[in-house]
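Undergrad: Show me how the following folds:
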Amino acid sequence: MDQFFQQLVNGLTLGSLYALIAVGYTVVYGIVQLINFAHGEVFMIGAFGALTTYLLFFDGQTAVWILPFMIVGAMLASVGTAVLMERVAYRPLRNAPRLAPLITAIGISVFLQEFIRLLYEKVPFVDFPSAKQRIPFPQIDVVTGPAAEIGNVTIQRSAIFTIAALVISAVVLYYFINRTRLGRGMQAVSQDPDTARLMGINVDRIIVVAFALGAVLAAVAGISQGFQNNNIDYKMGFLAGLKAFTAAVLGGIGNIPGAVLGGLVLGVVEAMATQYVPGQFGGGSWKDVWAFIILILVLVFRPQGLLGARVVDRA
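TA: Next comes the predicted model:
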């Protein structure tokens, strides 16, 4: 039983990370119906933004008051990347066939990976480590350190941070979308952008806000992954982005509560499959396979997702 609860905790931690990224996918898809495959790289750049902030201003320190500055640095890097991406790459293709922005997103994903890999260590006037290999992530008091023991179940401090970040982010996002004027504008644009524009809503601004919100959540997820793995690298966003997309589809594409549920379910299934699937199909080497098996099963038997898609089919 203790082993089951340990795997459950591990799964919820992993699922919380997927959910943070998946909600970003969902927010953008709900507004412009774009599957932004470069969102995983926005998550990666958030982690590098936090690391850069630490190396520039706090190198060698571990005090917990550094954490808010790292979060702000991560958000600035992610939001700047996402907004620039939307303005330069996606906005000119807004009325193009859907295949065009999809291929563009894949191209941006590769570009951002290579940009970090080749140029991170070449920033002028500073001595940054090479991103061609894994870079140790800072350890911060309170959110990292000795794990908590509850019975025979071990809970890492970074796991508590990740789950708390998901809860806080989900509550704030729910309030923003349902209780603020800008959030209601996002709902209107997601239903009918042409009518929303006639009603005086600045559709371009709403789309930028959607990209920025997704980037903020991706930045928090990037820091969480850094704390959990104790390192980051330029490839970390690719697989995490694919799994977050799987979580979004699992919950119901365009459905924010569904993205949270899909991420948690995906994380728990991965953890349980690693532990309980017998024979050669179990173990850590098969956890990614099981994640995408779930995607295939959902697309075949329930393509609308667990909670159903909430996207208007526009003509």
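Undergrad: contacts and neighbour counts: CA atoms only from here.
TA: OK.
Undergrad: can you map out the helices along the stretch 1-150 of the chain?
TA: Counting by DSSP state H, counting those that start in this stretch, residue ranges of the helices within the stretch 1-150 of the chain are 2-32, 39-57, 66-85, 99-119.
Undergrad: Residues contacting the third one from elsewhere in the structure, which ones?
TA: In this case it means helix 66-85. 42-43, 45-54, 58, 140, 208, 211-213, 215-216, 218-220, 222-223 (Cα atoms under 8 Å, 6 or more residues apart in numbering).
Undergrad: Mind doing that once more with 6 Å?
TA: Under the criterion Cα atoms under 6 Å, 6 or more residues apart in numbering, residues 42, 45, 46, 49, 50, 53, 211, 212, 215, 216, 219 lie in contact with helix 66-85.
Undergrad: likewise stretch 197-217?
TA: Against stretch 197-217 from outside (Cα under 6 Å, 6+ apart): 20, 24, 27, 28, 75, 78, 79, 82, 186.
Undergrad: Tell me the one of those residues nearest residue 244?
TA: Closest to residue 244 out of the contacts of stretch 197-217 is residue 20 (8.2 Å), distances taken as Cα to Cα.
Undergrad: who wins for most neighbours among the contacts of stretch 197-217?
TA: When neighbours are counted by other Cα atoms under 10 Å, residue 78 leads the contacts of stretch 197-217 with 34 neighbours.
Undergrad: What distance do you get for residue 83 to residue 75?
TA: 12 Å (Cα to Cα, to the nearest Å).
Undergrad: And residue 297, by the same measure?
TA: Noted for residue 297: a distance of 35 Å to residue 75, by Cα to Cα.
Undergrad: Equivalent analysis for residue 50, please.
TA: Remark: distance between residue 50 and residue 75 (Cα to Cα) = 8 Å.
Undergrad: Same check on residue 181?
TA: Residue 181 is 23 Å from residue 75, by Cα to Cα.
Undergrad: for residue 120, same thing?
TA: From residue 120 across to residue 75, the span is 18 Å (Cα to Cα).
Undergrad: Now do the strands in the stretch 151-300 of the chain.
TA: Counting by DSSP state E, counting those that start in this stretch, the segments of the stretch 151-300 of the chain that form strands are 153-155, 231-232.
Undergrad: ok, residues contacting the first one?
TA: The set of residues external to strand 153-155 that reach it, using Cα under 6 Å, 6+ apart, is 6, 147, 148.
Undergrad: The same query, at a cut-off of 7 Å, please.
TA: The contact list for strand 153-155 (Cα atoms under 7 Å, 6 or more residues apart in numbering) reads 2, 5, 6, 147, 148, 149.
Undergrad: what does the shortest one give?
TA: The contact list for strand 231-232, computed with Cα under 7 Å, 6+ apart, reads 134, 135, 136, 137, 226.
Undergrad: which of the residues you listed sit farthest apart?
TA: Largest pairwise distance in those, by Cα to Cα, is 10.7 Å, between 134 and 226.
Undergrad: So those two - more neighbours on which side?
TA: For residue 134 versus residue 226, neighbours defined as other Cα under 10 Å are more numerous around residue 226 (24 against 15).
Undergrad: this one as well, want them side by side:
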Amino acid sequence: MDWLQQLINGISLGSIYALIALGYTMVYGIIKLINFAHGDVFMVGAFIGFYAITGWGLGFLPALIISMAFCAGFGVLIERIAYKRLRNATRIAALITAIGMSLLIEYLMIYIRGAQPEAYPADVLPNKAINLFGAQINSQSLFILLTSIILMIILQFIVHRTKMGKAMRAVSLDMDAARLMGINVDKTISFTFAIGSALAGAAGVVFGVYYTKIEPLMGVIPGLKAFVAAVLGGIGSIPGAMVGGIILGSVESIVSAAGFSLWRDAAAFIILILILIFRPSGIFGKNTKEKV
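TA: Predicted structure coming up:
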């Protein structure tokens, strides 16, 4: 039953990618911007959770909530400082700004606290082996998967059942028409950054609990993989980001189980190349013609 164990591990890892990918896809869906600083918001969330647990003695859930709240505010601040003035700028200007913001956050964190890694305490969540259909499943994996699923359900509720969610969908469809209908577009975009960044903060805490080690440059590879997950699912599609993350995590887990653990990072980018060649719009994306 090793395959079941690897599948659960892969889905748990994929759910972390999905939480990060949701921020990419939501922001792109509204203002057509790939926010490459998003992986570093994930890193900041991991450190906020770490200091909440080790410095304040809090449990997993309070640390998760504090990290999400801090990252929500941090995401809005990034949008106001770096992106708001570039709404009508060229795509390349926004892209360069996003990369610059990513590097600024990384090296500002190194300047503030140094480059040394930290380790989450091993007893944040109970770590027991659960026998499921003959496979030994780590209880942490199941708890992380459950946490991610709950957060995704809450996101779906916000997007489809709340007034702000309706405004987000309207701005995504047509920003100018939404503005004419009385929707506060700036407030809606800030809310989108807040929600996406809060999910990235949650992913940072979950990642820290799962992998223990965190460091200031930890957001680069998971951030890129989450971007691959968003493209795989169809950039701009919320269900696509979820499915893309889970597929990517499962593939990585299978590659590692097959004895090719050195290739697990490469697998994500091989998937990206294949998707861009054979289905550029992704699994849930739609083919649209666009002037650049």
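Undergrad: returning to that earlier point: just give me the closest of the contacts of strand 231-232 of the first structure to residue 174 of the first structure.
TA: After measuring the contacts of strand 231-232 of the first structure against residue 174 of the first structure - Cα to Cα - the closest member comes out as residue 226, at 26.0 Å.
Undergrad: counterpart of the closest one in the second structure?
TA: Matched by TM-score structural alignment, residue 226 of the first structure corresponds to residue 208 in the second structure.
Undergrad: what's near enough to touch its match?
TA: 46, 120, 214.
Undergrad: wait, isn't the second one in contact with residue 50?
TA: Yes. Using Cα atoms under 7 Å as the test, residue 120 of the second structure is close enough to residue 50 to be in contact (6.2 Å).
Undergrad: neighbour-wise, which of these two wins?
TA: Taking other Cα under 10 Å, residue 120 of the second structure and residue 50 do not tie; residue 50 has more neighbours (28 against 22).
Undergrad: tell me the contacts of residue 139 of the second structure?
TA: Residue 139 of the second structure touches 126, 127, 128, 129, 130, counting by Cα under 7 Å, 6+ apart.
Undergrad: which residues in the stretch 151-300 of the first structure form helices?
TA: So, for the stretch 151-300 of the first structure - with DSSP H, counting those that start in this stretch - the helices run 157-179, 181-191, 193-198, 203-229, 236-251, 256-276, 287-301.
Undergrad: winner for burial among the ones you listed?
TA: Mean neighbours per residue, mean count of other Cα atoms under 10 Å, is largest over the helices of the stretch 151-300 of the first structure for helix 236-251, with a mean of 26.
Undergrad: Now it on the second structure. Mean distance?
TA: Superposed on the second structure, helix 236-251 of the first structure shows a mean distance to its aligned partners of 0.4 Å (mean Cα distance after the TM-score superposition for the first structure).
Undergrad: What is the corresponding segment of the second structure for that helix?
TA: Counting by TM-score structural alignment, helix 236-251 of the first structure sits on residues 218-233 of the second structure.
Undergrad: Also stretch 89-108 of the first structure?
TA: Using TM-score structural alignment, stretch 89-108 of the first structure pairs with 82-101 in the second structure.
Undergrad: returning to what we had before: neighbouring contacts of the match of helix 236-251 of the first structure?
TA: Against stretch 218-233 of the second structure from outside (Cα under 7 Å, 6+ apart): 17-18, 20-21, 24-25, 38-40, 42-43, 240-241, 243-245, 248, 268, 272, 275, 282-284.
Undergrad: repeat for stretch 165-185 of the first structure
TA: 16, 20, 201.
Undergrad: Just name the closest of those residues to residue 156 of the first structure, please.
TA: Distances from residue 156 of the first structure to the contacts of stretch 165-185 of the first structure, taken by Cα to Cα, are shortest for residue 16, at 13.8 Å.
Undergrad: Would you agree the closest one is in contact with residue 160?
TA: No. The criterion here is Cα under 7 Å, and residue 16 of the first structure misses it with residue 160 at 10.1 Å.
Undergrad: Relative to residue 142 of the second structure, how far out is the residue in the second structure sticking out farthest from the centre?
TA: Most distant from the centre of the second structure: residue 134, at 32.3 Å, with distances by Cα atoms, centre = their mean. Distance, residue 134 of the second structure to residue 142 of the second structure, using Cα to Cα: 16 Å.
Undergrad: cool, and residue 157 of the second structure?
TA: Distance from residue 157 of the second structure to residue 142 of the second structure, by Cα to Cα: 23 Å.
Undergrad: swap in residue 220 of the second structure?
TA: With Cα to Cα as the criterion, residue 220 of the second structure and residue 142 of the second structure are 25 Å apart.
Undergrad: if we can go back for a sec, reformat the helices of the stretch 151-300 of the first structure as JSON lines; add distance to residue 104 of the first structure.
TA: Below are these laid out as JSON lines (distance: least, Cα to Cα, whole Å):
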{"stretch": "helix 157-179", "distance to residue 104 of the first structure": "28"}
{"stretch": "helix 181-191", "distance to residue 104 of the first structure": "22"}
{"stretch": "helix 193-198", "distance to residue 104 of the first structure": "22"}
{"stretch": "helix 203-229", "distance to residue 104 of the first structure": "16"}
{"stretch": "helix 236-251", "distance to residue 104 of the first structure": "15"}
{"stretch": "helix 256-276", "distance to residue 104 of the first structure": "24"}
{"stretch": "helix 287-301", "distance to residue 104 of the first structure": "23"}
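Undergrad: just so I know, which of the ones you listed lies nearest residue 105 of the first structure?
TA: Taking the helices of the stretch 151-300 of the first structure one by one with Cα to Cα, helix 236-251 is closest: 12.1 Å.
Undergrad: Report the angle between that closest one and helix 99-119.
TA: 150 degrees (axes from the mean of the first three to the mean of the last three Cα atoms, to 10 degrees).
Undergrad: next one: stretch 98-106 of the first structure to chain centre, how far?
TA: 19 Å (Cα atoms, centre = their mean, to the nearest Å).
Undergrad: List the buried residues in that stretch.
TA: 101, 102, 104, 105 (16 or more other Cα atoms under 10 Å).
Undergrad: again, but for stretch 47-58 of the first structure
TA: Buried, per 16+ other Cα under 10 Å, within stretch 47-58 of the first structure: 47, 48, 49, 50, 51, 52, 53, 54, 55, 58.
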